[in-house]
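[1] Below: sequence and its predicted model.
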Amino acid sequence: MEAALIAFATTAATLSVTVVLALLEFRRRRREAVQARREQIVGRVLDTLERATRAASRAPIVGWWAPNELEYALLLPRLLAELPEQDNAVATWVARRIQHLQAATSRREQVAIGADVAAKVVQWGR
């Protein structure tokens, strides 16, 4: 009888450890996936801001062929679609800053706002 009880206890302990390790691994993979997605979103925002800021820093005539408004218009829906619901405040903030960026009167102001958005998005991503 003792041997059966010891075997049962050993099996129960082994099963418990296996289940706990599986849960911990699941949570670790989930955290990594969330972090990878966040890094991808940050990269996309930075790429868009970089293209638009570079276009804004060129001569005014070149701006006719590089419409920044289109870059921003394409960025925002994608950002809202990819962000988890608890991070909607980030998308709302980026949308507001992009409205300020589009309303900027000088190219220097556009570049400053673009750099600020990029810095804050990187900070959020970390």
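    Yes, it's here. Nothing here was measured: the structure is a model prediction, and the numbers come from that model. Numbering: from 1, shown residues only.
[2] make it CA atoms for all contacts and neighbour counts henceforth
    Noted.
[3] Sticking with residue 110, tell me its helix or strand.
    In this structure, residue 110 sits in helix 107-125 according to DSSP states H and E.
[4] Going by contacts, tell me the helices and strands next to that helix.
    Judged by 3 or more C-alpha pairs under 8 Å, 6 or more residues apart in numbering; DSSP states H and E, helix 107-125 is in contact with helix 2-57, helix 88-103.
[5] And the last one, what's buried?
    Spelled out, it's helix 88-103. By neighbour count with 16 or more other C-alpha atoms under 10 Å, helix 88-103 contains the buried residues 90-91, 94-95, 97-98, 101.
[6] same check, this time on stretch 68-88
    Buried-residue list, stretch 68-88, by 16+ other C-alpha under 10 Å: 68, 72, 75-76, 79-80, 82-83.
[7] this is the other structure I want to compare:
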Amino acid sequence: MDFLGGFFLVTFILIIFYSNFIFFKELKKTEKKHFKHKLFYLLISIFLPCFIVFIIAAIFTSPALIEMSDLKIDISNNINRVIFGSSILITSILINLYIVKFYLKRISNTKKENEIELIGKE
């Protein structure tokens, strides 16, 4: 692995740690502090970016796309690696931050069992 591959790997790991940091910080604000939510989000934040890498790599290297668009993608070229890596990192960041907001919203919208609803004027 060369410098560029190491840089993308470190950035990819920082994305995972940053999204988990945001999730744990926002989870403290809610009343839910279960270990299962933390573990579930940790697994999502690891497997989802790996899935994104796989899908984008499959799209960029598909023979049908290469024939239709006449693109010559050479992964050994540093410029193409930066473009390819940047597209993966940007989509991973956006999807991880969206999942943080969606999952926290989903957790906090659960009904409380002992909640009393006041109707009318006092």
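    Perfect, thanks for sending it. Bear in mind the structure is a predicted one, so any value in this text is a computation, not a measurement.
[8] what TM-score do we get after superposing?
    For this chain pair, the superposition-based TM-score is 0.33 by TM-score structural alignment, normalised by the length of structure 2; 59 aligned residues with a C-alpha RMSD of 4.3 Å.
[9] just to revisit the earlier point, packed most tightly, which of the helices and strands packed on helix 107-125 of structure 1 would that be?
    helix 88-103 (a mean of 16; mean count of other C-alpha atoms under 10 Å).
[10] next one: it to chain centre, how far?
    Relative to its parent chain, helix 88-103 of structure 1 has a centroid offset of 15 Å by C-alpha atoms, centre = their mean, to the nearest Å.
[11] Quick one: distance of the helix or strand where residue 18 of structure 2 lies to the chain centre.
    Taking DSSP H and E as the definition, one finds residue 18 of structure 2 inside helix 3-29. How far helix 3-29 of structure 2 lies from its chain's middle: 9 Å, per C-alpha atoms, centre = their mean.
[12] swap in stretch 53-64 of structure 2?
    Put simply, stretch 53-64 of structure 2 sits 19 Å off its chain's centre (C-alpha atoms, centre = their mean).
[13] ok, now stretch 94-111 of structure 1?
    How far stretch 94-111 of structure 1 lies from its chain's middle: 21 Å, per C-alpha atoms, centre = their mean.
[14] hmm, who's touching it?
    Defining contact as C-alpha atoms under 8 Å, 6 or more residues apart in numbering, one finds that stretch 94-111 of structure 1 is touched by 53, 56-57, 69, 72, 76, 113-114, 117.
[15] If we use 10 Å, what do you get?
    With contact meaning C-alpha atoms under 10 Å, 6 or more residues apart in numbering, stretch 94-111 of structure 1 is reached by 45, 49-50, 52-60, 68-69, 72-73, 75-77, 79-80, 88-93, 112-118, 120-121.
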